[in-house]
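A.B. asks: Below: sequence and its predicted model.
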Amino acid sequence: MSQRINAFAMGNKAVNALNHMGTQVHHSSLDRSFLELLYFRVSQINGCAFCLDMHSKELRANGETEQRIFLISAWRECSFYTDREKAGLLWAETLTSLNGKEVSDEIYAEAIKHFSETELVELTMAVIAINSYNRINIAFGADVGTYEVAEKSTI
């Protein structure tokens, strides 16, 4: 891919608004480790190599097991993800691949069983944020492999 613009370095107001939303989600009541798993899974679905690199490094730096990282795409079949994590991942996958479909009552019921109304809105915003970051990185060809975990993690 040829060199493209760095949308995050431009000071663009819309990108800044997305970053602000990401910061708000980061400071939400949702567990930071779970959010990183969710970001990793959504990035897998979207094929965002930059975000996969970033979130795998964040997950490992914060003590997530290799097993849970490697098997996240098969979370439905694994006993080492909690019911809450599974409900959140189902919600995230559903929102990521809506394709004009509604979220079913069954999926909503499973999510609201494990997340408060406030948490479900925060979870939805997290899914919106990572999907947006994925699309920006894919569109503009982010420099995959360059992400470095901050000395003090943000999780």
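C.D. replies: That came through fine.

A.B. asks: okay, CA-based contacts and neighbour counts for the rest of this
C.D. replies: Fine.

A.B. asks: which other helices and strands contact whichever strand or helix holds residue 121?
C.D. replies: Per DSSP states H and E: residue 121 is located in helix 117-140. Packing partners of helix 117-140 (3 or more Cα pairs under 8 Å, 6 or more residues apart in numbering; DSSP states H and E): helix 13-26, helix 32-46, helix 49-61, helix 83-96.

A.B. asks: how about a cut-off of 6 Å?
C.D. replies: For helix 117-140, there is no helix or strand it packs on, judged by 3 or more Cα pairs under 6 Å, 6 or more residues apart in numbering; DSSP states H and E.

A.B. asks: how big is the angle separating that helix from helix 13-26?
C.D. replies: 140 degrees (axes from the mean of the first three to the mean of the last three Cα atoms, to 10 degrees).

A.B. asks: Tell me which residues of helix 117-140 come out buried.
C.D. replies: Residues of helix 117-140 classed as buried by neighbour count (16 or more other Cα atoms under 10 Å): 119-120, 122-131, 133-138.

A.B. asks: Quick test: name the residue nearest the centre of the protein.
C.D. replies: residue 39 (1.8 Å; Cα atoms, centre = their mean).

A.B. asks: What separation is there between that one and residue 89?
C.D. replies: 10 Å (Cα to Cα, to the nearest Å).

A.B. asks: ok, now residue 66?
C.D. replies: Here residue 66 is placed at a distance of 18 Å from residue 89 (Cα to Cα).

A.B. asks: what about versus this one:
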Amino acid sequence: MKQRINYQKAAPGAFQAMLGLEKYVRQSGLEPALLELVKTRVSQINGCAYCLDMHTQDARAAGETEQRLYLLAAWRETGLYSERERAALAWAEAVTQLAGHGVPDAVYDEVRSQFEEKALVDLTLAIVAINGWNRLAVPFGVQAGSYRPRGEHASGARH
């Protein structure tokens, strides 16, 4: 598929608003490694090749292991993830897949045992943001393969 619309150019104000949410999430105090795992898992669910490429590269650049990235889609089947990561991944999946069943109390209880209120709101905003990016990249055909990790202070479309 070729890129259908360059949403950054078509709606620069909306793009800047999305970047503002990303900036908030990055400065929220949540662990960068945890955020990359969540962004990668949500992008797997949504089938967003561009975001998968971006967030697996960013995770590797930040020291994430290949094994944990390879097994992320089956995180429940391995002991490679901490209790906090497991709670965040379960929350990310539930928030991403709301249709028809909402978020089960057991998932909420698990994530609340690992995250204080503000941190849980921040985690949820990170999930909202990556779902938004996925929903821009997939329908508009943003092409995977061109992303290269940059430093945290670089400008551009890093999300």
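C.D. replies: Yes, it's here. Predicted model only: the values in this text are computed from it and were never measured.

A.B. asks: looking at structure 2, where would I find the counterpart of the helix holding residue 121 of structure 1?
C.D. replies: Counting by TM-score structural alignment, helix 117-140 of structure 1 falls onto residues 117-140 of structure 2.

A.B. asks: now what about that stretch, what contacts it?
C.D. replies: Applying Cα atoms under 6 Å, 6 or more residues apart in numbering, the contact partners of stretch 117-140 of structure 2 are 3, 4, 5, 25, 39, 48.

A.B. asks: What's the separation between the residue nearest to the second one when sequence neighbours are not counted and residue 57 of structure 2?
C.D. replies: Put plainly, it is residue 4 of structure 2. Take residue 4 of structure 2 and drop its neighbours on the chain: the residue closest to it by Cα to Cα, 6 or more residues apart in numbering is residue 140, 4.9 Å away. Using Cα to Cα, one gets 22 Å for the distance from residue 140 of structure 2 to residue 57 of structure 2.

A.B. asks: what do you get for residue 86 of structure 2?
C.D. replies: Distance, residue 86 of structure 2 to residue 57 of structure 2, by Cα to Cα: 21 Å.

A.B. asks: so what's the residue nearest to the centre of structure 1 closest to, chain neighbours aside?
C.D. replies: residue 130 is the one closest to residue 39 of structure 1 (Cα to Cα, 6+ apart), at 6.0 Å.

A.B. asks: Next one: that neighbour relative to residue 22 of structure 1, how far apart?
C.D. replies: Distance, residue 130 of structure 1 to residue 22 of structure 1, using Cα to Cα: 8 Å.

A.B. asks: What of residue 131 of structure 1?
C.D. replies: 11 Å.

A.B. asks: buried stuff in stretch 18-35 of structure 2?
C.D. replies: Within stretch 18-35 of structure 2, the residues scored as buried using 16+ other Cα under 10 Å are 18, 19, 21, 22, 25, 26, 28, 30, 32, 33, 34, 35.

A.B. asks: before we move on, what about stretch 56-64 of structure 1?
C.D. replies: For stretch 56-64 of structure 1, by 16+ other Cα under 10 Å, it's 56, 57, 58, 59, 61, 62, 64.

A.B. asks: Stretch 6-14 of structure 1 too?
C.D. replies: Buried-residue list, stretch 6-14 of structure 1, by 16+ other Cα under 10 Å: residue 7.

A.B. asks: Start and end of that stretch, how far apart?
C.D. replies: One end of stretch 6-14 of structure 1 sits 14 Å from the other (Cα to Cα).

A.B. asks: Likewise for stretch 2-20 of structure 2?
C.D. replies: Note: stretch 2-20 of structure 2 ends 27 Å apart using Cα to Cα.
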